[in-house]
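Participant: Quick one: sequence plus predicted model below, questions after.
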Amino acid sequence: MNESKVSSPATQQLEKRTTWIVNILSIAIPLMVALLLGIRTKVDLGTWTKVLPHCIGAINTLTSICLVGGIIAQRLGKIGAHRVMMTSAFSLGGVFLVCYVTYHLSNESTRYGGEGIWRGVYYTVLISHILLSLVVLPFVLRAFLFAFTQQIARHRQVAKWAFPIWLYVSVTGVIAYLMISPYYTK
């Protein structure tokens, strides 16, 4: 694996282009989601979209498992297994985004119906989940880019920040889902 500090002009040009893509995605994805949540008129895509929150909960669960499996594999020196687990987690993130956008494009947001301390717990979990999902996105994209381009030293630098935040976001996604799932309409 190439960890050299000197890179060719072609590699530098590729890195500039991919950095631009990472930066654009880091801004465009949260903006798209924010705009989507603000749309008052929902698109009728059918009743099948009602199952998407359950799929999203499962995706967050699988992502958490892949992240933990990936770090265990990395610590055991099983880089191939680490790559598979982290690529799976990254891919699940893409599937999550498609499901999330589809659900919120076609359905009103569900209100949490709990009361008392549980209401505070739910909103603390949800708000930290949302805010940190915005923070972690550019880190995850960069970690994936550096791993893909075999810039392992840079990958490690970014991954040490990306991993714990990504795991937190993934696990709190599961917790938020479990807390709100009784309030989804059928």
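Facilitator: Great, that's in hand.
Participant: contacts, neighbours, all on C-alpha from now
Facilitator: OK.
Participant: Longest helix in this protein, by number of residues?
Facilitator: Using DSSP state H, we find that the single longest helix of the chain is helix 117-148.
Participant: Take this one as well and set it beside the first:
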Amino acid sequence: MDFIEVGIISEVKDDRARVSIGSMVTDFLPVIQMANEFACGFVPTRVGEQVVVLPIRGSLNAGVVLRSIYQTAHEAPGVDTKEQLFVFEDGIKMSYNTASSTLTISSPKQINIKCVNVDLNAKNINATAQNTTLKSHSISFTGDMRLNGNLNVSGNITDIKGDLTGHSHSDSDGGTSLPR
């Protein structure tokens, strides 16, 4: 009869793994992941990951793999008891701090969001970038707008009084001139 054992992942095949426990290597065992009707998740298992094997009916070869145990090669990325933190191998960090109610996502490269509609509601929005491009058939702003810098328009400009692009002015001498 086998007991609960700590081992190291030695081989991975899809959603199953073999575990080295001393000189013994288990059969390919299922790795516990989040999987139910509400949601399913997958976190790839890696060779070298320290895990626990839970035997079923006393057999490690019929058991399941419970992961992961912090170790020297994979230490806890943080120990703040008010923050849940995920750090990925490429530098992506996602955290949620319950003390400040702050969700933080940090990416060294790119973030893509794809959906039908986006509703963003905030007291204040601050965006900083070297360049910003918005593509849309139509863009509407409601409220006062301040532009600090130059305005370069490649199309027509109109306001509630009409066309500002091709209008002319009456000069003091009775003639007309184009806008300056």
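Facilitator: Perfect, I can see it now. What you see is a predicted model, and the numbers here were worked out from it, not measured in a lab.
Participant: Quick check: TM-score for this pair?
Facilitator: Overlay of the two chains. TM-score (TM-score structural alignment, normalised by the length of the second structure): 0.20; 65 aligned residues with a CA RMSD of 5.8 Å.
Participant: Going by neighbour count, which residues in the longest helix of the first structure are buried?
Facilitator: Neighbour counts over helix 117-148 of the first structure (16 or more other CA atoms under 10 Å) mark 122, 125-126, 129, 133, 135-147 as buried.
Participant: Stretch 28-38 of the first structure now?
Facilitator: Neighbour-count burial for stretch 28-38 of the first structure flags Leu36, Leu37 (criterion: 16+ other CA under 10 Å).
Participant: which element is the nearest residue to His104 of the first structure once chain neighbours are set aside on?
Facilitator: Among residues not flanking His104 of the first structure along the chain, Leu37 sits closest, at 6.5 Å (CA to CA, 6 or more residues apart in numbering). Leu37 of the first structure belongs to helix 9-38 when assigned by DSSP states H and E.
Participant: After that helix, which helix or strand is next?
Facilitator: Going down the chain from helix 9-38 of the first structure, the next helix or strand is helix 52-75, by DSSP H and E.
Participant: that older thread, which elements pack onto the helix holding Leu37 of the first structure?
Facilitator: With contacts defined as 3 or more CA pairs under 8 Å, 6 or more residues apart in numbering; DSSP states H and E, helix 9-38 of the first structure has these neighbours: helix 79-106, helix 117-148.
Participant: nearest to Pro9 of the first structure, of those helices?
Facilitator: With CA to CA, the closest approach to Pro9 of the first structure among those belongs to helix 117-148: 17.0 Å.
Participant: just to revisit the earlier point, nearest to Thr11 of the first structure among the helices and strands packed on helix 9-38 of the first structure would be which one?
Facilitator: The nearest among these, by CA to CA, is helix 117-148 at 12.1 Å.
Participant: got the buried residues for stretch 95-110 of the first structure?
Facilitator: Phe96, Cys99, Tyr100, Val101, Thr102, Tyr103, His104, Leu105, Ser106, Asn107.
Participant: typo on my end, stretch 13-29 of the first structure
Facilitator: Applying 16+ other CA under 10 Å to stretch 13-29 of the first structure flags Glu15, Val22, Ser26 as buried.
Participant: mind listing what the closest residue to the last one other than its chain neighbours touches?
Facilitator: Okay, so that is Ser26 of the first structure. Distances taken as CA to CA, 6+ apart place Pro138 nearest to Ser26 of the first structure, at 5.3 Å, with adjacent residues excluded. The contact partners of Pro138 of the first structure, taken as CA atoms under 8 Å, 6 or more residues apart in numbering, are Val22, Asn23, Ser26.
Participant: okay, those in TSV with distance to Ile117 of the first structure next?
Facilitator: Below are these laid out as TSV (distance: CA to CA, whole Å):
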residue	distance to Ile117 of the first structure
Val22	39
Asn23	39
Ser26	34
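Participant: Quick check: Tyr100 of the first structure vs Pro53 of the first structure, distance?
Facilitator: Plainly put, Tyr100 of the first structure is 8 Å away from Pro53 of the first structure if you go by CA to CA, to the nearest Å.
Participant: Equivalent analysis for Tyr168 of the first structure, please.
Facilitator: The value you get for Tyr168 of the first structure to Pro53 of the first structure, if CA to CA is used, is 19 Å.
Participant: Which one of these two is surrounded by more residues?
Facilitator: Pro53 (20 against 17; other CA atoms under 10 Å).
Participant: any idea how far the more buried one lies from Leu97 of the first structure?
Facilitator: Using CA to CA, we find Pro53 of the first structure at a distance of 12 Å from Leu97 of the first structure.
Participant: Same question for Ser106 of the first structure.
Facilitator: Ser106 of the first structure is 14 Å from Leu97 of the first structure, by CA to CA.
Participant: now swap in Arg83 of the first structure and tell me
Facilitator: Distance check for Arg83 of the first structure against Leu97 of the first structure: by CA to CA, it reads 21 Å.
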